[in-house]
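Undergrad: Curious how this folds, go ahead:
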Amino acid sequence: MPQSHIMPGFRPALGFTLLYLTLIVLIPLSALLLKSLNLSLEQFWGILTNKRVIASFQVSFGAALIAAAVAAALGFVIAWTLVRYPFPGKKIFDALIDLPFALPTAVAGIVLATIYEPKGWVGKWVIEATGVQIAFKPLGIVFALIFIGLPFVVRTVEPVLQEFDLAMEEAAASLGASRWQAFVKVIFPNILPATITGFALAFARGVGEYGSVIFIAGNMPYISEVVPLLIITKLEQYDYAGATAIGLTMLVISFLLLLLINSLQWWVRRRSGQL
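TA: Sure thing, here's the model as predicted:
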């Protein structure tokens, strides 16, 4: 009798997964789509082409992309340091990385606004040194999103670095490769997919971030107003159709960007021989 390749418990597990996706993901998204269908194409397009809406999209996605890129670079360095180098207080430093996960986003926003405001500890010094204001400007949004997104990169890259086979690095050195050549040719291609994953997670979190942003952004229309705040404003004005139209558009753009990032990750894995 031929053996089944389906592991025991596959059907109940699949059923539970589909039930979860239906109740938690598909039904809410379907409700968002159905609510948007109450608008005509002309009304929908009119909402999206509003100058204030366009400006908020530019702020949200621009800040999220910049913050995710910075978080990916810094997170890689931090993960490398935690894995490769012993130093005093390493466990405490490692625990602090997860602080943004546990800290309420509103508290994080208040703390960041207090530190980076023009009269704050850091903000005052930055203005005196460079003349650049961080808080209540789009730059403040980027700083807040870096703070929120950094742990995603570190915790994604760190396990991959821990599992990396040092024999590959030693083999490259034995063949005459310098440390930099070994890093570029051997280590980095194996770590790049995890770094891209961390970037995608940080970006996804940053696009929809609200609590940590509103206190440091200044929330000025056309300058530092993010899409989640604009949606909240629409809901407070009982403009449910406008809020759902903006939310649906944000969802579609986010999905397409994440699909592009995941496709890039798949291409990198395939090229590096990990698939």
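
Undergrad: C-alpha only now, for contacts and for neighbours.
TA: Noted.

Undergrad: center of this protein - which residue?
TA: Centroid-nearest residue in the chain: residue 202, 1.7 Å away (criterion: Cα atoms, centre = their mean).

Undergrad: Surely residue 275 and residue 265 touch.
TA: No: in this structure residue 275 lies outside contact range of residue 265 using Cα atoms under 8 Å: 11.0 Å.

Undergrad: Have a look at those two and say which one is more surrounded.
TA: residue 265 (19 against 9; other Cα atoms under 10 Å).

Undergrad: Excluding chain neighbours, give the residue nearest to that one in space.
TA: residue 193 (5.4 Å; Cα to Cα, 6 or more residues apart in numbering).

Undergrad: and if you look at residue 229?
TA: In space, residue 229 is closest to residue 210, 6.9 Å off (Cα to Cα, 6+ apart).

Undergrad: Let's see this one next, to set against the first:
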Amino acid sequence: MTITEVAPPVAKSKPTRRTWGSVGPLGVGVAMLWLTIIVLLPLAAITSEAFDDGWSGFWDAVTAEGALNALKITVLVSLVVAVINVVMGTIIAWVLVRDEFPGKRYVNALIDLPFALPTIVASLVLLSLYGPNSPINVELNATQPALVIALAFVTLPFVVRQVQPVLIEIDKEVEDAAASLGANNWVIWWKIVFPALAPAVLSGAGLAFSRAIGEFGSVVLIGGNIPGETQVASQYIQQQIEVDSPVDAATVSLVLLLIAFVVLLVLRVVGQRTSRREELNS
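TA: From the prediction side, this is the model:
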């Protein structure tokens, strides 16, 4: 009598769950509809308002002395603020990532305070600190340095939060290897660390600049709103609304939007090229 070997039953494999790589046409439609309502329609409306008097009216509004002065002051102060925050924001991000000290988590949380604090409150605080009755005997209100301080306060987190995650991802073993081969701190920073940080630094600079040129609340009290001296573009726009010149207000607003768009586009292209170059060299 032979014994027949019975093969063990084959377990039926469970059907694999399909993972969708996109949200489908409905999701795309909802996203585009929301983008149109929130971004595109307001942009179209302000563009239409700016050209309400035709090209000549647009040009006259842009080249008016008050508009030119406000735009010049805004761009100049915003550039200074972006440069300052690129340096200080990168240093702060480095300290938060690479150093350990008491209260580090509270300092890390403090960086986001300008995001949560109403900007008018920031202006009031700065006025009380640097105003006529300054407790530290430093009176800066109604000066361009006051504008720099106010705008630096509200734009600092943009640089720190762009640089910080990149620093966390940088492999410290590469730095240690370079140091073991005799490279000093400057060579390590310039040849290894900074190329990896460059796209994030540029992105943070662009965001800080774009935020600064449109800022209103943080400078409304400390700035003084002196035409030709401390009046920024946002305050000039408010002034034109108050004197019933909506076309002039829309024109300057459109110019600010164009400046911000061009700056962000250029920095994005430069950042992408830098990243691509680093990938090819690695």
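
Undergrad: Please work out the TM-score for the two chains.
TA: The TM-score (TM-score structural alignment, normalised by the length of structure 1) is 0.90; 264 aligned residues with a Cα RMSD of 1.9 Å.

Undergrad: secondary structure class for the residue nearest to residue 265 of structure 1?
TA: For residue 193 of structure 1, the assignment made with DSSP: H, G, I helix; E, B strand; the rest coil gives helix.

Undergrad: so what corresponds to it in structure 2?
TA: Using TM-score structural alignment as the criterion, residue 193 of structure 1 maps onto residue 199 of structure 2.

Undergrad: What is the corresponding segment of structure 2 for stretch 98-111 of structure 1?
TA: Going by TM-score structural alignment, stretch 98-111 of structure 1 sits over residues 112-125 in structure 2.

Undergrad: got a list of contacts for the matching stretch?
TA: 150, 153-155, 157, 216-222 (Cα atoms under 8 Å, 6 or more residues apart in numbering).

Undergrad: Out of these, name the two that are farthest from one another.
TA: 157 and 221 (21.7 Å; Cα to Cα).

Undergrad: Contact partners for residue 251 of structure 2?
TA: Contacts of residue 251 of structure 2 by Cα under 8 Å, 6+ apart are 46-47, 49-51, 58, 61-62.

Undergrad: let's see 7 Å
TA: The contact partners of residue 251 of structure 2, taken as Cα atoms under 7 Å, 6 or more residues apart in numbering, are 50, 58, 61-62.

Undergrad: which of those still touch in structure 1?
TA: Contacts conserved in structure 1 for these, using both residues aligned by TM-score structural alignment, their matches' Cα atoms under 7 Å: 50, 58.

Undergrad: between the contacts of residue 251 of structure 2, which is nearest residue 97 of structure 2?
TA: Closest to residue 97 of structure 2, out of all of the contacts of residue 251 of structure 2 and judged by Cα to Cα, is residue 62, at 44.9 Å.

Undergrad: Just tell me what that closest one corresponds to in structure 1.
TA: So, by TM-score structural alignment, residue 62 of structure 2 is matched to residue 48.

Undergrad: those helices in the stretch 151-275 of structure 1, which residues are they?
TA: Counting by DSSP state H, counting those that start in this stretch, the stretch 151-275 of structure 1 has helices at residues 166-174, 179-182, 188-207, 211-217, 227-236, 240-271.

Undergrad: And the ones you listed: which comes nearest residue 65 of structure 1?
TA: When these are compared (using Cα to Cα), the closest one is helix 188-207, at 6.0 Å.
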